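Asks: generate a structure from the sequence data that follows.
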Amino acid sequence: MPSPITWTETVPVRSSDLTPHGTASMPALCVYLQEAAGHHADALGVSMRDLREKEQAWVLSHMYLHLDRLPQENETVAVETWPSGLDGLHATREFVLSVDDTEMGRATSRWFVIDTERRRPVRPPRLLYDLDMPDRPRPLRQAFDDLPTPDRTDHETTWTARYHDLDLNRHVNSVRYLEWALGTLPDALLDAHRCTGLALQFRAEATAGTPVHTTAQVDTADDGPAARHALHHAETDDLLAAARTTWAPRD
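Replies: Here you go, the predicted structure:
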């Protein structure tokens, strides 16, 4: 039986996923996307487990997420995902999030495969080149460009990567970068606003013990604040990740 080229799974919003306002947090939603992508990759025969046998691993390069609203406590989120193309060494994947058959968010992402010994990109698995990609538009028409970093520092924090921040590749999980970026913003902004959009770009890996300096620039817009985020190695100043978030006042 052929593997489904489009994959859908449902995720109940757990109490541990909630913010103080009773809505799913942005890191929790990104976990939902990663889990759905991983389960679909497993069904297609290109999972992390399959790649590890070849000393390879998937690495997320970019993620863009736009939300009409945030799912709430006791709701169930349906995550639909599908591979959408190959561009050189990169593979793209799309997502649509729904609650009760009503679309409430959409995302697009770009990934590449690395040789885990040499830490260098390699061509994606041959299986992906043989797939008939779904003939449907991308839910977000987003170019995977370099994200701008802050021009000034309005807020800053320094974190240290710990053992439990690491993933199967033994580098800091992408969701942890997001938590650190959001954790740099003041509580007053987070309490008064909901996140409507997120862009993430990962530039370099961090491992256990890495000191990570996060900075944020927050600008006022008519529809709510917009923030630029940067995460640098606190000792070498190498850029590890960049992010952009948009916010709207809570209802």
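
Asks: only C-alpha atoms from now on, for both contacts and neighbour counts.
Replies: Noted.

Asks: was I right about Val212 contacting Arg162?
Replies: No - with contact taken as CA atoms under 8 Å, Val212 and Arg162 are classed as non-touching, separated by 11.0 Å.

Asks: who has more neighbours out of these two?
Replies: Taking other CA atoms under 10 Å, Val212 and Arg162 do not tie; Val212 has more neighbours (24 against 14).

Asks: another one to check against the first:
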Amino acid sequence: MAATSMMMLMQGREVNSLGTLRFKSKAVPSSSNGVLMVRASLQAPTMKDEVKTILKMTAPNQWNKLLHRNEVEDEMVANPFALGEIVKDNRIFSQNFTIKSYDMGPSRTATIETLMNFLQETALNHIRNMGLLNDGLGSTPEMSEKKLIWVLSNMHVVVDHYPSWDDNVQVDNWFISSGNNGQCTEWIIRDCWTKKIYARATSKFVMMNKETRKLSRIPEGVRREMEPQFLHCSPIMDGDSSRLPKFDYSRMEHVRTGLTPRWSDLDANQHVNNVKYVGLMLESVPKSFLKNHELSGITMEYRKECGKEDVLQSLTDCSIDADECNHLLRIEGGTVVARGRTQWRPKQAN
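Replies: All right, here's what the predicted structure looks like:
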């Protein structure tokens, strides 16, 4: 599994199972600004044999191993406020974020859009740190020469807990090859200090010609650029969990019409950013439902680009037991832009 690669050694220092440096530490508050000063003693690297064993496991067993790894008391993360660092020969990238007041929603926790923005930002910074980022966001030099871009095909996010204001989170990102015209991008979001996992996500990007807007196979030159960056492992989550079932559009109970993207919703490739699709899709979820439920998972299937001039319609159908909803986002007139499925849990009383 990809996450286990984060246990590899970097510069002679031990890296824990999610890619950060391990320290046995004693925290002492600083005199003025509340930042913790850390006394750290480096541990000797002792994990090579364990890494080899875990990489041979099936994906479910790898994930269980990750979740039930031995915890180190008083363990802290090095450089929690750094922009990011490369681990394992540029194949694992870790970046840290602090939850700001504007990242929160009505529940006083980070929103699903905030978490998905973190995923996007980390993946792009990973490519930039590889030295492959060229004239377009996410485009390598060979892609730019052939006028190719990556576009998101599908996304699956599971949220165990939402961070709150001023929490420090770390996002770990890596890439996996996927067929002749795509790549999988994987993430884990966790607390910088306690190691508690907030969320995990997997996605597939496919290659598109920027001028014709048609999908393309990955050219051999682009494959040579990207291949050294791929981890050879299974996706972090089972692919079956990210497949959307067929559902009857005509029976969608909740409908919002007349939704129009704003200019600020467009990305550098001049179409609506993938995270904005999520907000538009959730516009048709009843507010009474949102007040009493928290989103625990979302699967998105992106079918068509959407521009500023498009007028959209958002449709939602909630199941009888109200823990799962099906969603449809389409241009008024019928063209499907995206499909989705969400899972929910009752909100806990404050």
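
Asks: so which helix or strand takes in the spatially most central residue of structure 2?
Replies: In structure 2, the centroid-proximal residue (CA atoms, centre = their mean) is Leu119; its distance is 3.7 Å. Secondary structure here is read from DSSP states H and E; on that basis Leu119 of structure 2 sits in helix 112-130.

Asks: show me what the helix or strand following that helix packs onto, helices and strands only.
Replies: Using DSSP H and E, the helix or strand that follows helix 112-130 of structure 2 towards the C-terminus is helix 141-145. Counting by 3 or more CA pairs under 8 Å, 6 or more residues apart in numbering; DSSP states H and E, the packing neighbours recorded for helix 141-145 of structure 2 are helix 220-226.

Asks: go again with 10 Å.
Replies: Secondary structure elements in contact with helix 141-145 of structure 2, counted by 3 or more CA pairs under 10 Å, 6 or more residues apart in numbering; DSSP states H and E, are strand 148-159, strand 197-209, helix 220-226.

Asks: format those as CSV; extra columns: distance to Asp238 of structure 2 and mean neighbour count.
Replies: As requested, these are exported to CSV (distance: least, CA to CA, whole Å; neighbours: other CA atoms under 10 Å):
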stretch, distance to Asp238 of structure 2, mean neighbour count
strand 148-159, 10, 22
strand 197-209, 9, 21
helix 220-226, 23, 14
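
Asks: part of a helix, is Leu328 of structure 2?
Replies: No - assessed by DSSP: H, G, I helix; E, B strand; the rest coil, Leu328 of structure 2 does not belong to a helix; its assignment is strand.

Asks: skip the chain neighbours and tell me the closest residue to it.
Replies: In space, not counting the residues next to it along the chain, Leu328 of structure 2 is nearest to Arg339; the distance is 4.7 Å by CA to CA, 6 or more residues apart in numbering.

Asks: over to Met155 of structure 2?
Replies: Counting by CA to CA, 6+ apart, the nearest residue to Met155 of structure 2 once its immediate chain neighbours are dropped is Ser203, at 4.3 Å.

Asks: and the residue nearest to Leu328 of structure 2, helix, strand or coil?
Replies: Here Arg339 of structure 2 is strand, with the state taken from three-state DSSP.
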